[in-house]
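> Here is my input, please return the structure:
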Amino acid sequence: MANLNQIVAVVDDDESVCRAIKRLLRSIGIKAETFSSGEEFLGTLSSTASYRPACVILDFQMPGINGLELQRRLAPTDLPVIFITAHDDPAVREKALASGAAGYLRKPFNDAILLKAVEIALGATPIPVSTVVGNRV
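Below you'll find the model as predicted:
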C-alpha cells in the first residue's frame, strides 16, 4: 500500500479529470492536489518551500505551458512524471519517455493502469487490481 503521507500532484486543465483522478487516488489512500495549469503548479512549487509532491500526473495538451515543457522544467527536481493525454502522438510519447517520464497514458484509460503507473512512480507495493472500482477516468 502507498505511503499515506505522499502527495500526488494532478495538473490538467479539465476540472472533471482532476476530480476523477483525485477521487481514484483517495480510494487507495493517496492524497492528491489538483492544478488547472502548469503555471499554477510551478507557482505553488516555487512559492512553498515545503511543497514537494511524490509524483506528478500531467496532461500533455494544456493552454500556456504544455506537458513536455512542464516536464522539462521539472527535470532538475527528479519528480516522477506520468503523462495523460487525449491526443496521442507517437513522436510526443517517445520524447516524453526519453526525457524520463514514468508513464504515458492515453485518455480514456483504465483506473487500474493509472494506479499501477502511480505505484511504480512512487515505488509502492502494488495494490490488488480487484480493489479498483471499474470506473474510467
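> Every contact and neighbour count from this point should use C-alpha atoms.
Fine.
> contacting residues for Leu115?
Contacts here follow Cα atoms under 8 Å, 6 or more residues apart in numbering; on that basis Leu115 touches Leu25.
> How about Leu58?
Val10, Val11, Asp12, Gly67, Val81, Ile82, Phe83, Ile84.
> Which members of those occur in helices, if any?
Per DSSP state H, helices hold the following members of those: Gly67.
> show me what contacts the residue most central in space within the chain?
Centre of the chain computed as the mean C-alpha position; nearest residue by Cα atoms, centre = their mean is Ile57, 1.0 Å away. Listed by Cα under 8 Å, 6+ apart, the contact partners of Ile57 are Val8, Ala9, Val10, Val11, Val81, Ile82, Phe83, Ile84.
> another one to check against the first:
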Amino acid sequence: MGSTGQFVVVVDDDKSVARAISRLLRAAGITVDTFTSGTAFLDQILSQPAYLPGCVILDVSMPGVDGLEVQRRLAGIPLPIIFITAHDVPEARDKALSAGAIGYLRKPFNTSQLIELVRSVMSA
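Below you'll find the model as predicted:
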C-alpha cells in the first residue's frame, strides 16, 4: 500500500474475521490491508510515515496490544478508527468513543452499516 488515505486497514487477531471483513470491503470496491496483531500494525504505521490508511477497523480484544492501546498509541495521528468486538463492554465502548473512535460495532455486525461507515470516512 502506498497511497495515503486510499485504503482501509483491518486489524483482528482472528484471521477468519480479518479475511471476511477484507472480502466484504473489497467486494464493495474498497482497497484493504490486514494485520493480525496490534503490534504488527503499529510497527508498520510508526516506521513508515507515508503508510497512512484512510480508516482503521480495529478489534477491541487482541492478545498483546489490544485495540484500545493501539488507539492510544496513535493519538495525534488523524486516523478514523472503527472498533469491532465480540464482547460489548460498556467501559471499553465509552473509552473508545471518548478517545475519538467514529464507530463501535458488535460482532456479528450489520455489513451494510460497516460499508456505509467506511465509505463516509473515505469520501470525507
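> Reformat the contacts of Leu58 of the first structure as CSV; add distance to Arg93 of the first structure and neighbour count.
Conversion of the contacts of Leu58 of the first structure to CSV gives the following (distance: Cα to Cα, whole Å; neighbours: other Cα atoms under 10 Å):
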residue, distance to Arg93 of the first structure, neighbour count
Val10, 19, 29
Val11, 18, 28
Asp12, 17, 26
Gly67, 11, 27
Val81, 13, 30
Ile82, 11, 26
Phe83, 9, 26
Ile84, 10, 24
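> Please identify which of the contacts of Leu58 of the first structure is nearest to Phe41 of the first structure.
Nearest to Phe41 of the first structure among those, counting by Cα to Cα, is Val11 at 7.0 Å.
> I'd guessed the closest one sits against Leu42; true?
No. In this structure, Val11 of the first structure sits apart from Leu42 without contact. The criterion is Cα atoms under 8 Å, and the distance is 10.1 Å.
> How far does stretch 98-115 of the second structure sit from its chain's centre?
Relative to the mean C-alpha coordinate of its chain, stretch 98-115 of the second structure is positioned 9 Å out (Cα atoms, centre = their mean, to the nearest Å).
> List the buried residues of that stretch.
Buried residues in stretch 98-115 of the second structure, counted by 16 or more other Cα atoms under 10 Å: Ala101, Ile102, Gly103, Tyr104, Leu105, Leu114, Ile115.
> which non-adjacent residue is nearest Phe41 of the second structure?
Beyond its immediate neighbours in the sequence, the residue positioned closest to Phe41 of the second structure (Cα to Cα, 6 or more residues apart in numbering) is Phe35, lying 6.0 Å away.
> separation between that neighbour and Ala99 of the second structure?
Distance from Phe35 of the second structure to Ala99 of the second structure, counting by Cα to Cα, to the nearest Å: 22 Å.
> OK, contacts around Asp13 of the first structure?
Asp13 of the first structure makes contacts with Phe35, Ser36, Ser37, Asp59, Met62, Pro63, as judged by Cα under 8 Å, 6+ apart.
> ok, for Lys95 of the second structure, nearest residue in space, not its chain neighbours?
When the adjacent residues along the chain are set aside, Lys95 of the second structure lies closest to Leu68, with 7.9 Å between them (Cα to Cα, 6+ apart).
> show me the residues around that neighbour that make contact.
Under the criterion of Cα under 8 Å, 6+ apart, the contact list for Leu68 of the second structure reads Val60, Ala92, Lys95, Ala96.
> picking up where we left off before, with the contacts of Ile57 of the first structure in mind, which one is nearest to Ile21 of the first structure?
Distances from Ile21 of the first structure to the contacts of Ile57 of the first structure, taken by Cα to Cα, are shortest for Val10, at 7.6 Å.
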